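K.L.:
sequence and computational prediction follow.
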Amino acid sequence: MEEKILVTGPTGNVGTHVVRQLLAAGVPVRTVAHSRNSIEALRKAGTEVFEADFGEPGSMHAVFDGISRVFLLTPLVPHMVRMGATLVEEAKKAGVKHIVRLSGMGADAAPGITLGRWHREVEREIEDSGIAYTFLRPNSFMQTYAVFFGESIKNRDAFYLPAGDGKVSLVDTRDVAGVAVEALTKKGHEGKAYTLTGPEALSNTRVSEILSEVTGRAIRYVDVSDESARHRMKNAQIPDWLIDVLMELYQLHREGATSAVLPTVEQVTGKPPIDFRQFALDHVEAFK
């Protein structure tokens, strides 16, 4: 019987699809969760679930037992680096042979932005551990528009960002998961760092045009000032540290620094990446 693969962050934008695609391929999956709803849903999906909390390192000991391959996703929190280091240490103790780490585009840039530096620090922890690795460095996710801007689009026919006319080669999380599954189940990906993008770079004006065509309504992109964006996020109860992280990212988008289009998804998976129109069609209910 094939060995189980451990998937951390199994209910998030990427982890959900990693779990689905592994199970669809007949690969047994172990997941880790701590909320009752998540545990029940993951069990119903067919995974072995360990109840643990990343914030309590002691609860993670048993999670890695008998595991040789791990999809490592850590939540975006101020202590992400410390959390990542703890998980890598536990993986090493348990004899894990290969870690596929969800990082971020530009993690290797210097000096980079805060989020990129955090990702790179976790990458270094993995490199220093001696465990074989594959780093996935995706651009911003298409799913962001459904998850974070869906309500605004539904209720106001608009979404608001301080991103100017900058273009971003948005990537679908299903494609990110597809690359992860290839790296977890096939040889030849060890020691690689894959930057993942969609098939085209889009401005938010173009995104709004596609959403308008798909929904049959006029959807507007409103380019707001940094001050206005900060005010909106503060009103949404987003913590100051996360606002700072996001504003750095939006500046990169505004400058066109995340517009590169790369063939990595198709090279690794053998399938062309999903474009934004297909994403919008598949998630149209999030915008109606």
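P.N.:
Sure, I can see it.
K.L.:
okay, CA-based contacts and neighbour counts for the rest of this
P.N.:
Noted.
K.L.:
so what does the strand ranked longest in the chain touch, helix or strand wise?
P.N.:
Ranked by number of residues, the top strand in the chain under DSSP state E is strand 132-138. Taking 3 or more C-alpha pairs under 8 Å, 6 or more residues apart in numbering; DSSP states H and E as the contact definition, the neighbouring helices and strands of strand 132-138 are strand 98-102, helix 114-129, helix 173-185, strand 192-196.
K.L.:
structure two is appended below for comparative analysis:
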Amino acid sequence: MDKYLITGATGNIGMYVVEELLSLEKHVKLAVHDVKKAKEKFTDKENIELVKFDFLDDKTFEDALEGIKGIFLVRPPELEHPNKDMLPFLEAAKEKGVEKIVFVSLLGVEKNPIVPHRKIESMIKVLGIPYVFLRPSFFMQNLNTNHREEIRDRDELYIPAGKSKTSFIDTRDIARAAAISLIDEKYRNTAITLTGKRAIDYYEIAKTMSEMLERKIEYKNPSLLKFRKERIKRGTPKEFANVMSILYLTTKLGIAKDINYDLEKIIGREPISFRQYVIDHKNYWIK
């Protein structure tokens, strides 16, 4: 049976990639930091193998890559230097004869040579490993992770996006696209931009969340500088606050508003709507 290595297997895309591949009757190997903790999360799943893995420890590469046909790859946010942090693993994958890497990249990365995702794409190409680069728009799930506390505790969306619109995408749809493109040979050596089915602004987001949560959620819309300062004050690490500020700047400039229909073509159905996402995740914001 073909076996696929999943990095970021407990994350908000990876865990759904695991589910999708299992539903397609594929064997998966989960690359995790803590095998014991991950085992508790996936205890009732068959066709799963857990292996201790760390991008910064090349001693973990051999076991992780043994018998692997393809890799689902995500970059840990804290790894900011791809040549040092990611290249050794990619070289090991090449040496092991991995047949495809599906990498979750970044929307608009082709226009931005500075971000780590662009450098990782380039490294994979130079190594000659067949690839699919998925370039998704903003995740809906950012609202139940990065912005969970402000919504739950303060009834606010503290986001500096102005009146701009964003073609939000549910990570469950990204995961389905990733699983399909990993096992289907018609997806090979290509980069695919993934968006939701419509672009919405944060005023509409606040309105929808207010309706679904049955309480007023207010969109605050601070300046970028005020946003960064307040996020750090609330406990966000300075480096991540900087990344968030840059991403919301791109939103404000209108880079995230475009939509296409490539996602629908891959997954064979309409993308999950924002309203459905809120319904499915209501418990995250209950006080």
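P.N.:
Happy to help now that I have it. Because the structure is predicted, anything quoted here is derived from the model rather than measured.
K.L.:
now render the helices and strands packed on strand 132-138 of the first structure as a markdown table, adding distance to residue 250 of the first structure.
P.N.:
Rendered in a markdown table, the data for these read as follows (distance: least, C-alpha to C-alpha, whole Å):
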| stretch | distance to residue 250 of the first structure |
| --- | --- |
| strand 98-102 | 20 |
| helix 114-129 | 12 |
| helix 173-185 | 19 |
| strand 192-196 | 18 |
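K.L.:
now the ones you listed in a markdown table, with mean neighbour count?
P.N.:
Listed next are those as a markdown table, based on neighbours: other C-alpha atoms under 10 Å:
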| stretch | mean neighbour count |
| --- | --- |
| strand 98-102 | 24 |
| helix 114-129 | 19 |
| helix 173-185 | 23 |
| strand 192-196 | 21 |
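K.L.:
out of these, which gets nearest to residue 12 of the first structure?
P.N.:
Relative to residue 12 of the first structure, the nearest member of those by C-alpha to C-alpha is helix 173-185, separated by 9.8 Å.
K.L.:
hang on, the earlier thing: which of the helices and strands packed on strand 132-138 of the first structure sits closest to residue 44 of the first structure?
P.N.:
helix 173-185 (20.4 Å).
K.L.:
which residues in the second structure form helices?
P.N.:
Remark: helices of the second structure, listed N- to C-terminal, are 14-23, 35-41, 61-65, 82-85, 87-95, 116-127, 148-154, 171-183, 202-213, 224-233, 238-252, 262-267, 274-281; assignment by DSSP state H.
K.L.:
what about the third one, how far off from the first structure?
P.N.:
Following superposition, helix 61-65 of the second structure is found to deviate from the first structure by 1.3 Å on average (mean C-alpha distance after the TM-score superposition for the first structure).
K.L.:
show me what that helix is packed up against.
P.N.:
Identification of packing neighbours for helix 61-65 of the second structure by 3+ C-alpha pairs under 8 Å, 6+ apart yields strand 48-52, helix 87-95.
K.L.:
export these to CSV and tack on mean neighbour count?
P.N.:
Supplementary listing: those in CSV, determined by neighbours: other C-alpha under 10 Å:
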stretch, mean neighbour count
strand 48-52, 19
helix 87-95, 18
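K.L.:
export these as CSV, with columns for distance to residue 154 of the second structure.
P.N.:
Formatted as CSV, these follow (distance: least, C-alpha to C-alpha, whole Å):
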stretch, distance to residue 154 of the second structure
strand 48-52, 39
helix 87-95, 42
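K.L.:
which stretch among these comes nearest residue 78 of the second structure?
P.N.:
Closest to residue 78 of the second structure of those is helix 87-95 (C-alpha to C-alpha; 15.2 Å).
K.L.:
so that closest one matches what in the first structure?
P.N.:
Correspondence between helix 87-95 of the second structure and the first structure is established over residues 85-93, with TM-score structural alignment as the criterion.
K.L.:
what about the closest residue to residue 288 of the first structure other than its chain neighbours, neighbour count?
P.N.:
Nearest-residue entry for residue 288 of the first structure: residue 154, 5.3 Å, with adjacent residues in sequence omitted and distances by C-alpha to C-alpha, 6 or more residues apart in numbering. If you count neighbours by other C-alpha atoms under 10 Å, residue 154 of the first structure ends up with 17.
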